[in-house]
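In: predicted model and sequence follow; I will ask about them next.
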Amino acid sequence: MSTKTSLSHRNQEPENSVLYLVGTPIGNLDDISLRAIKILKNVSLIACEDTRQTIKLMNKLGIKNKLISFNDHNSCKKIPKLINDLKEGKSIALVSDAGMPIICDPGEDLVKNVKSNGIDVICIPGPSAALTALVSSGMASSSFNFEGFLPKKKNEREKILFKICESEKTTVLFESPHRLNRLLEELKEFCGGDREIQVSRELTKKFEENIYDNIYGLIETFRGREIIGEITVVIKARNKLKNSKINEFVLKKELNELITAGLSLSAASSYLAKKKNLKKSIIYNLH
């Protein structure tokens, strides 16, 4: 079913039967918009990832409203009720613990279901850790890849790491502080230690830190250091003109995958040699 959002009554927000996706601060409360405050004050109810986190924000802003929990564990049960509330004319705000909802947070299924029922969805834009880190990195930002949190399963994780290694676009991802050192070692293995990256920590908060260096340098920077706070990593695109150093780890991985898929060593080596513009013997001898 198609939906249409009218812009003629935005001064009367919140409107009935509208789901509002409200961006909230990722750290500094001064980043909350006046429009976001107005929506949070006046909607019929607020669906939040964790009511304990959202109530802290509400108390600091002096806002009182009805909060309900909406997360990965209860979304299947809550979606029908929220859609029914919207059909009855209620206005609902969806927020995450911090930043823009939907991005690496629950809520995607709710939006899909709401729109399939012909109900308006309006975004009240706010801070995004991914974009904040990207624009401060100085890396190419007109086109980029966002990977969120990398998968925990080894095979799935390695596929994304290989994609990052080969990408000719800047990559942005999230990582937890206790896994940052592991990620840096993985990036060194896949991308080479001279790849430039930025690690951003505690964005918009008092102890915000943006450290730009190559992977070797950042491994040393964080070695033996207690790491706290939310982490956003920005990784520079592969330099397609730089062929002086061959990433043997990645080449060997690709070679083994082709052989596992059924190609002979010779055929797989020939294919990769043509693809990478290298001598066949270089790749053949990796096996």
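Out: Received the coordinates, thanks.
In: going by C-alpha atoms from here, please, whenever you check contacts or count neighbours.
Out: Noted.
In: report how many residues lie close to Ile103.
Out: Neighbours of Ile103 under the rule other CA atoms under 10 Å: 13.
In: surely it forms part of a strand?
Out: No: judged by DSSP: H, G, I helix; E, B strand; the rest coil, Ile103 forms no part of a strand; its state is coil.
In: give me the nearest residue to it, chain neighbours excluded.
Out: Sequence neighbours aside, Gly148 is the residue nearest to Ile103 in space, at 7.9 Å (criterion: CA to CA, 6 or more residues apart in numbering).
In: looks like that neighbour contacts Val172 (just checking).
Out: Yes: contact criterion CA atoms under 8 Å: Gly148 and Val172 qualify, at 7.4 Å.
In: who has more neighbours, the two?
Out: Neighbour count, other CA under 10 Å: between Gly148 and Val172, Val172 has more, with 24 against 17.
In: any idea how far that one lies from Ile124?
Out: Val172 sits 23 Å away from Ile124, going by CA to CA, to the nearest Å.
In: do Pro177 as well
Out: On the measure of CA to CA, Pro177 and Ile124 end up 29 Å apart.
In: also Asn155?
Out: Distance, Asn155 to Ile124, using CA to CA: 37 Å.
In: over to Ser116?
Out: Ser116 sits 20 Å away from Ile124, going by CA to CA.
In: show me where this protein has its strands.
Out: 18-22, 45-48, 67-69, 92-95, 120-124, 144-149, 170-175, 196-201, 209-214, 231-235 (DSSP state E).
In: any chance of the ones you listed in CSV, plus distance to Ile160?
Out: Listed next are these as CSV, based on distance: least, CA to CA, whole Å:
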stretch, distance to Ile160
strand 18-22, 29
strand 45-48, 30
strand 67-69, 32
strand 92-95, 28
strand 120-124, 29
strand 144-149, 8
strand 170-175, 11
strand 196-201, 16
strand 209-214, 20
strand 231-235, 13
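In: second structure for comparison follows:
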Amino acid sequence: MGAQLFVVATPIGHLDDISYRAINVLKSVNIIAAEDTRTSAQLLKHFNIQTPLTACHDHNESNKITQLIQRLQNGEDMALISDAGTPLISDPGFKLVRAAQEHNIRVIPVPGACAAIAALSAVGLPSDRFSFEGFLPSKQSQRLLALHKLKDETQTMIIYEAPHRIVACLKDMAEVFGAERPVGFAREITKTFETIKKMTLGELAVFVESDHNQQKGEIVLVIGGAAEEKDLEQEKLDQLLTRLLQDLSVKAASQLAADLTGIKKKVAYQRALELTQHNEES
């Protein structure tokens, strides 16, 4: 069997999150291609892994691929790691993995921590369909353009954001998606000052801007899709109509609900009829 390229996930904070398999692979390969050798050296030292490191990051990956592929073709097993989490997920490694596939070198994933999936699992937003959008553009004009393209997406969206841009980003999201759009906020996952919240974009923008500590560290935003926002609006309408129907007729309750929410009276009337029928049946 020829040499193999292992794509190895490493902890995103808590070192105990590394797998036994990941440790064994990192110890057994001939060389480890790392995003930052200084950062990875600390991880290897902690687990007494003495495998040599070589740098493979955004600035040198294209130029280094030939050398790394040559080593693989010469029979050296190699592991690819990033500073934290799963390589290629907003981290370097794609070009190396693609080149390995093109040269018929077996690529083996060693799964583990991923900030995007960890955040999605904990914030309580729909997870049956989601998209990973990575980092938004740093310039506001380009960021607003990107957000407008995502505005009507119905699946949950996962976005990474830098701490020095988080306040501006949240304000732009609230402006484009609406302040009532639900959002999960996951900061410093698995670390000492881990913060996981779920609220609306408007509330989160205020929360983060008012607490400078929330503007530090690794941040993941999980934004509810457009359908989720509609579900919340429907839930609020149902709550209002249910309360009004306790004291008013269907016609009066739907008229008042339409006046208070701005929705069409016909829509409110139809929903009031449905709620009344449901209550009678139950």
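Out: Perfect, I can see it now. The model shown is predicted, which means the values in this text are computed figures rather than measured ones.
In: related to what we said a few turns ago, more neighbours, Ser116 and Ile124 of the first structure?
Out: Ile124 (16 against 13).
In: and the more buried one, what's its match in the second structure?
Out: Superposed on the second structure with TM-score structural alignment, Ile124 of the first structure falls opposite Val110.
In: with Ile68 of the first structure instead?
Out: Aligned partner of Ile68 of the first structure by TM-score structural alignment: Thr54.
In: isn't Lys236 of the first structure up against Arg195?
Out: Yes: using CA under 8 Å, Lys236 of the first structure is in contact with Arg195, at 6.8 Å.
In: those two - which one has more neighbours?
Out: Shown here are Lys236 of the first structure and Arg195; by other CA under 10 Å, Lys236 has more neighbours (24 against 19).
In: what's the distance between the nearest residue to the more buried one once chain neighbours are set aside and Lys205 of the first structure?
Out: Counting by CA to CA, 6+ apart, Lys236 of the first structure lies nearest to Thr170, which is 4.9 Å off, once chain neighbours are set aside. To Lys205 of the first structure, Thr170 of the first structure is 24 Å away according to CA to CA.
In: what about stretch 242-254 of the first structure, distance to the chain center?
Out: 27 Å (CA atoms, centre = their mean, to the nearest Å).
In: could you list the buried residues of that stretch?
Out: Within stretch 242-254 of the first structure, the residues scored as buried using 16 or more other CA atoms under 10 Å are Val250, Leu251, Lys252, Lys253, Glu254.
In: how far away is the last one from Gly107 of the first structure?
Out: Computed with CA to CA, the distance linking Glu254 of the first structure and Gly107 of the first structure is 36 Å.
In: which one's more surrounded, Thr170 and Lys205 of the first structure?
Out: Thr170 (21 against 13).
In: ok, the equivalent of that one over in the second structure - contacts?
Out: Here Thr170 of the first structure is matched to Thr156 in the second structure, going by TM-score structural alignment. Residues in contact with Thr156 of the second structure (CA atoms under 8 Å, 6 or more residues apart in numbering) are Leu125, Pro126, Ser127, Arg129, Phe130, Ser131, Val222, Ile223, Gly224, Gly225.
In: which among those count as buried?
Out: By 16+ other CA under 10 Å, the contacts of Thr156 of the second structure give Leu125, Pro126, Phe130, Ser131, Val222, Ile223, Gly224, Gly225 as buried.
In: list the contacts for the last one?
Out: What it means is Gly225 of the second structure. Asp152, Glu153, Thr154, Gln155, Thr156, Met157.
In: at 6 Å instead, please
Out: Glu153, Thr154, Gln155, Thr156 (CA atoms under 6 Å, 6 or more residues apart in numbering).
In: please apply the same query to the fifth one.
Out: By CA under 6 Å, 6+ apart, Val222 of the second structure lies in contact with Met157, Ile158, Val183, Gly184.
In: can you check the fourth one too?
Out: Contacts for Ser131 of the second structure were tallied using CA under 6 Å, 6+ apart; they are Met157.
In: corresponding residue for it in the first structure?
Out: Going residue by residue (TM-score structural alignment), Ser131 of the second structure aligns to Asn145.
In: tell me the spacing between that match and Ile235 of the first structure.
Out: Counting by CA to CA - Asn145 of the first structure and Ile235 of the first structure are separated by 10 Å.
In: hang on, Asn28 of the first structure packs against Leu203?
Out: No: here Asn28 of the first structure does not reach Leu203: they are 8.5 Å apart, not a contact under CA atoms under 6 Å.
In: the two - which one has more neighbours?
Out: Neighbours were counted for Asn28 of the first structure and for Leu203 using other CA under 10 Å; Leu203 has more, 22 against 14.
In: I'd like the distance between the equivalent of the more buried one over in the second structure and Ala174 of the second structure.
Out: Taking TM-score structural alignment, the alignment pairs Leu203 of the first structure with Ile189 from the second structure. Between Ile189 of the second structure and Ala174 of the second structure the distance is 24 Å, computed by CA to CA.
In: now swap in Ala99 of the second structure and tell me
Out: 41 Å.
In: with neighbour numbers in mind, choose between the two.
Out: Regarding Ala99 of the second structure and Ala174, a neighbour count based on other CA under 10 Å identifies Ala174 as having more, with 19 against 15.
In: show me what the more buried one aligns to in the first structure.
Out: So, by TM-score structural alignment, Ala174 of the second structure is matched to Lys188.
In: grab the nearest non-local neighbour of its match.
Out: Ile215 (6.2 Å).
In: what about the one you found, how many neighbours?
Out: Using other CA under 10 Å, Ile215 of the first structure is surrounded by 25 other residues.
In: can you pull the contacts of the aligned residue in the second structure for it?
Out: Under the alignment by TM-score structural alignment, Ile215 of the first structure pairs with Leu201 in the second structure. Contacts for Leu201 of the second structure (CA under 6 Å, 6+ apart) come out as Ala174, Ala179, Arg181, Val183.
In: sorry, back to before: for the match of Ile124 of the first structure, list the residues it contacts.
Out: Residues near Val110 of the second structure by CA under 6 Å, 6+ apart: Val7, Val8.
In: 8 Å - rerun?
Out: By CA under 8 Å, 6+ apart, the neighbours of Val110 of the second structure are Phe6, Val7, Val8, Ala9, Arg21, Ala22.
In: got it, and Met58 of the first structure?
Out: Met58 of the first structure sits next to Lys64 when contact means CA under 8 Å, 6+ apart.
In: quick check: it vs Ile37 of the first structure, distance?
Out: For Met58 of the first structure, the distance to Ile37 of the first structure - CA to CA - is 9 Å.
In: again, but for Asn256 of the first structure
Out: For Asn256 of the first structure relative to Ile37 of the first structure (CA to CA), the value is 55 Å.
In: go on, Leu45 of the first structure?
Out: Distance, Leu45 of the first structure to Ile37 of the first structure, by CA to CA: 13 Å.
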